[in-house]
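In: need a 3D model of the sequence below.
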Amino acid sequence: MNLFDRASAEIIALHRFFVAWFDKVTSADADFSRFDQSMGDGMQMIAPSGAILDRQALVGYVRDCRDTFDGDFSIDISDIRPVWESDDAIVVSYIEKQQRKGVKTARRATALFTKSSSAPSGVEWRHLHETWMQTAEN
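Out: Take a look at the predicted model:
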């Protein structure tokens, strides 16, 4: 697979993990190491609120949010596009739509990935920037 295909597969797989991890019904079967192994050293996330989370804070946040929902959480990923690419790194953008307890939100994300033979999809997350979209229908 090329770098864009690996990054696309990683985005989809990681968000499937989130749905499983955050749901009380499926969280017991979700493997947290899958998330931990895909977060690269120096990983940083800029949340839609503008908060900056380093790798340690992000991993801790996800770990602490296990079992948050009771069958009322979903994520849909669409419009994955390459933005920039080199031999061992790629920037992609995508749209993430969530439904939490009946409330729909949407965010546009831009992510930097680097090749990693030890990461589940062959790439690791290095930087993620999410921005709220006007409505979930966008």
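
In: C-alpha from now on. contacts and neighbour counts both.
Out: Fine.

In: how about the residue lying farthest from the centre of the chain, secondary structure?
Out: Ranking residues of the chain by C-alpha distance from their mean position (Cα atoms, centre = their mean) puts Asp87 at the top, at 22.3 Å. Classification of Asp87 by DSSP: H, G, I helix; E, B strand; the rest coil places it in coil.

In: could you do the one 4 residues further on as well?
Out: Following three-state DSSP, Val91 is assigned to strand.

In: and stretch 72-90, what's buried?
Out: 73-75, 77, 80, 82, 89-90 (16 or more other Cα atoms under 10 Å).

In: show residues contacting it.
Out: Contacts of stretch 72-90 from elsewhere in the structure, counted by Cα atoms under 8 Å, 6 or more residues apart in numbering, are 3-4, 7-8, 11-12, 15-16, 19, 22-23, 91-102, 112-115.

In: now, which of these lie within strands?
Out: The strands, defined by DSSP state E, take in 91-100, 112-115 from these.

In: show me which pair in those is furthest apart.
Out: In these, two members sit farther apart than any others by Cα to Cα. They are Arg100 and Lys115, at 32.3 Å.

In: to compare against the first, here's the next sequence to fold:
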Amino acid sequence: MSTSPSLFERAKAEIIDLHRYFADWYNATDHNQTDFSRFEKVLGEGFRIVTPDDGRIIERDSIINHVRANRGCFHGEFVIEIDDVRPGWEAAGIIVVTYVEAQFRAGAWTRRRSSALFTESSSMPNGVEWRHLHETWLQAPETKQAQPPK
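Out: As a prediction, this is how the structure comes out:
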């Protein structure tokens, strides 16, 4: 007997899949095969992000326009790794998930902890929709040169 993935498992898959999408979208060598509608679709109406830089709140339409405008802006120099994905509060079809996102770009690594709020939505690729995201730096961005993982 097969059981369907839990809400947490679907949210975790969405976090990993969307960040793979970002790596493809932002890397000049991969962006031509990347379908922008995948990103637009999974951000629920009223989605907002709290940025790690200055705590600014960015609304759904602004973040969509920002991502769209930066297609292919890196030349193989952008990597994202997701780690430490943990379930938080959960209630009927709603879950908060935390995770650590490491990014390599412009020769340096940065790390941030994110808290994301998801709601169930059977029409989404992983059965969940992003509703809110809050990112916090775990460190100041590195200034030294570093090498991406092989």
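
In: sorry, back to before: which of the contacts of stretch 72-90 of the first structure count as buried?
Out: Buried among those (16+ other Cα under 10 Å): 3-4, 7-8, 11-12, 15-16, 19, 22-23, 91-98, 112-115.

In: got a list of what the aligned partner of Arg113 of the second structure in the first structure touches?
Out: Residue correspondence to the first structure (TM-score structural alignment): Arg113 of the second structure is matched to Arg108. If a contact means Cα under 8 Å, 6+ apart, then Arg108 of the first structure has 93-96, 130-133 as its contacts.

In: one more: Ile11 of the first structure?
Out: For Ile11 of the first structure, the contacting residues are Ile77, taking Cα under 8 Å, 6+ apart as the criterion.

In: please identify the residue in the second structure that aligns with it.
Out: Taking TM-score structural alignment as the alignment basis, one finds that Ile11 of the first structure is matched in the second structure by Ile15.

In: in the second structure, which spans are helices?
Out: Shown for the second structure, the helices assigned by DSSP state H span residues 7-26, 36-42, 60-69.

In: ok, which of the ones you listed comes nearest Ile49 of the second structure?
Out: Taking Cα to Cα as the criterion, Ile49 of the second structure comes closest to helix 60-69 out of those, the separation being 7.9 Å.

In: how about the match of Arg113 of the second structure, nearest residue that isn't a chain neighbour?
Out: Take Arg108 of the first structure and drop its neighbours on the chain: the residue closest to it by Cα to Cα, 6 or more residues apart in numbering is Ile95, 4.6 Å away.

In: one more: Phe17 of the first structure?
Out: Spatial nearest neighbour of Phe17 of the first structure, excluding adjacent residues (Cα to Cα, 6+ apart): Ala30 at 6.7 Å.

In: show me what that neighbour aligns to in the second structure.
Out: Residue correspondence, TM-score structural alignment: Ala30 of the first structure in this structure matches Thr34 in the second structure.

In: what residue in the second structure is paired with Ile80 of the first structure?
Out: The alignment partner of Ile80 of the first structure in the second structure, by TM-score structural alignment, is Val85.

In: for Val50 of the second structure, see how far away that match is.
Out: Applying Cα to Cα, to the nearest Å, the value for Val85 of the second structure to Val50 of the second structure is 19 Å.

In: now do Phe118 of the second structure
Out: Here the criterion is Cα to Cα. By it, Phe118 of the second structure lies 15 Å from Val50 of the second structure.

In: could you do Lys12 of the second structure as well?
Out: For Lys12 of the second structure, the distance to Val50 of the second structure equals 20 Å [Cα to Cα].
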